[in-house]
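Engineer: what would the 3D arrangement of this be:
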Amino acid sequence: MEQVWRDWGGVLLAVLAGLPLLVLVTAGLARLRRDVPAGQAWRRSVAEVGAVAGTLPWVWMILTPRDAPRQVDPVPLRDLADLFTGPPVTAVVQVVGNLLVFAALGFFAPVRLAALAGIGRLFLLGAVGSVLVETLQYALDLGRVSSVDDVLLNATGAALAGLLSRHWWARPAAALAGPAAVTTTRRG
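Structural biologist: Sure, this is the predicted structure:
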């Protein structure tokens, strides 16, 4: 864990220092939304700020250059198998870290956008984001391993986090309007 703090302590401190600013940004966004009810304005603002602020630090970490040659591992589950033959702490940090990369996006995206409300959609969203990040790692020659296992873990993390927010997922406009909207559209 000491190595994790050495490598990423600055990022973690920057995130903690930025929390008051995130609260102000969320409140400002909610106040700007005069076209929707106050509760809905807050919900949208929290979801947008949460998705961005909860994802960017992880992306920052994994796009930080290392002094190593770049590598590509396109074989599924090979990196994971290798990980579990090494020190348990390394395996836990790598697996949990990869699950968390797009977890905030997976948690908040369906709260904000009904079109993303679905485990398969969230998995796909996480996979697309992860493929983009892995491609950047390789293209920018950051000394990192671009691995299909990272894509699988990142996408799984987005989907699992989405399950945690299922109660708050956005609903299509007709469902949000309530029963009155349904009865007025019936013809009989």
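Engineer: only C-alpha atoms from now on, for both contacts and neighbour counts.
Structural biologist: Fine.
Engineer: find the nearest non-adjacent residue to Val46, please.
Structural biologist: Excluding the flanking residues, the one nearest Val46 by CA to CA, 6 or more residues apart in numbering is Thr26, at 5.9 Å.
Engineer: could you report the neighbour count for Ala173?
Structural biologist: Taking other CA atoms under 10 Å as the criterion, the count of residues near Ala173 is 10.
Engineer: for Trp58, same thing?
Structural biologist: 19.
Engineer: can you check Ala38 too?
Structural biologist: As a measure of burial, Ala38 has 13 neighbours, counting by other CA under 10 Å.
Engineer: and for Val182?
Structural biologist: By other CA under 10 Å, the residues close to Val182 number 11.
Engineer: ok so, going back, I figured the residue nearest to Val46 hits Arg43, correct?
Structural biologist: No: with the criterion set as CA atoms under 8 Å, Thr26 and Arg43 do not qualify as a contacting pair; they are 9.6 Å apart.
Engineer: neighbour-wise, which of those two wins?
Structural biologist: When neighbours are counted by other CA under 10 Å, Thr26 and Arg43 differ, and Thr26 comes out ahead with 21 against 18.
Engineer: list the contacts of that one.
Structural biologist: Trp42, Ser45, Val46, Val49 (CA atoms under 8 Å, 6 or more residues apart in numbering).
Engineer: hang on, Leu153 packs against Gly97?
Structural biologist: No: shown here, Leu153 and Gly97 do not form a contact pair, counting by CA under 8 Å, at 9.1 Å.
Engineer: between these two, which one's more packed in?
Structural biologist: When Leu153 and Gly97 are compared for neighbours, Leu153 comes out ahead with 25 against 18, by other CA under 10 Å.
Engineer: now show me the structure for the sequence below, then we'll compare the two:
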Amino acid sequence: MASFGSYVAPVLVATATATIVALLAERHFAHGRGWLHRGFLDGAAIGSAAAIYFLALTKNPSSAIDPAIVDLAPGLRADQIPTTPERALSLVPFGEIGDLLSNSVSASVPLSQIGGNAVLFLPLTLALTARLRLPVARGVLVGIASVVLIEVLQFALGLGRVSSVDDVIVATPGIVLGAVLGRLLGRQRNSSSGPTRIRT
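Structural biologist: Have a look, this model is predicted:
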């Protein structure tokens, strides 16, 4: 899963909400301005892709020994310092989610982790579906393929993150919502940019 601090998930939710609101507002007020519509969608796609890279494709700090821990506990051997392996794979559905719910000290931890991963791919799926005018099913497939690609890269690059089937499960509701909203925006664009019929 992508690593979310206690503050990152609310920021991500706010970003996704702001993206949807901005796109809806642009669709309503910018009739006939195709370049503005495309600019909003391209910006949303680039911004969400950057967020995904930062949260899911950067090195996990806990995969290496933190010198600060060694300084605080000089008598601690290196093999006694908890670290995350560079490559970890979880193929049991809901296994990682169950561990997160049962072993977390605070309820905010699973909330931020699961909630953050649930909306992580929503803006990207929304933007790509609307920009490419994809059907909902294709938008969902693009979103799920994006999650699978991220998990493969996490494992291949040895980023110290767990490549988990639960990431696909958790991200799917947000992907579906993004594809539906993106399809609605695409339809509105088609109807607003179509030829004007003159009644005779």
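Engineer: so after superposing, what's the score?
Structural biologist: Overlay of the two chains. TM-score (TM-score structural alignment, normalised by the length of the first structure): 0.67; 151 aligned residues with a CA RMSD of 3.1 Å.
Engineer: element containing the residue nearest to Val46 of the first structure?
Structural biologist: Following DSSP states H and E, one finds Thr26 of the first structure within helix 2-32.
Engineer: how far does that helix sit from its chain's centre?
Structural biologist: Averaged C-alpha coordinates place helix 2-32 of the first structure at 15 Å from its chain's average position (CA atoms, centre = their mean, to the nearest Å).
Engineer: for that helix, buried residues please.
Structural biologist: Within helix 2-32 of the first structure, the residues that count as buried by 16 or more other CA atoms under 10 Å are Val15, Leu22, Thr26, Leu29, Ala30.
Engineer: just say helix, strand or coil for whatever residue of the second structure lines up with Val75 of the first structure.
Structural biologist: For Val75 of the first structure, the aligned position in the second structure is occupied by Val92, per TM-score structural alignment. Here Val92 of the second structure takes the coil state, with states given by DSSP: H, G, I helix; E, B strand; the rest coil.
Engineer: go through the longest helix along the second structure and flag the buried ones.
Structural biologist: For the second structure, the longest helix by residue count, based on DSSP state H, is helix 165-193. For helix 165-193 of the second structure, burial by neighbour count (16+ other CA under 10 Å) applies to 165-189, 192.
Engineer: same check on stretch 48-61 of the first structure?
Structural biologist: Going through stretch 48-61 of the first structure with 16+ other CA under 10 Å, the ones that come out buried are Glu48, Val49, Gly50, Ala51, Ala53, Gly54, Thr55, Leu56, Pro57, Trp58.
Engineer: now do the same contact list for the second one.
Structural biologist: Neighbouring residues of Val49 of the first structure by CA under 8 Å, 6+ apart: Leu22, Val25, Thr26.
Engineer: wait, is it part of a helix?
Structural biologist: Yes: under the criterion used here (three-state DSSP), Val49 of the first structure sits inside a helix.
Engineer: which residue lines up with Thr55 of the first structure in the second structure?
Structural biologist: Aligned by TM-score structural alignment, Thr55 of the first structure pairs with Ala49 of the second structure.
Engineer: swap in Gly162 of the first structure?
Structural biologist: In the superposition onto the second structure, Gly162 of the first structure corresponds to Ala179 when matched by TM-score structural alignment.
Engineer: just checking, that match touches Val140?
Structural biologist: Yes: Ala179 of the second structure is in contact with Val140 according to CA under 8 Å; the separation is 5.9 Å.
Engineer: so what's in contact with the two at the same time?
Structural biologist: Contacts common to Ala179 of the second structure and Val140, judged by CA under 8 Å, 6+ apart, are Thr125.
Engineer: any idea how far Asp149 of the first structure is from the counterpart of Ile144 of the second structure in the first structure?
Structural biologist: Applying TM-score structural alignment, one finds that Ile144 of the second structure aligns to Ala127 in the first structure. Shown here: Ala127 of the first structure relative to Asp149 of the first structure, a distance of 11 Å by CA to CA, to the nearest Å.
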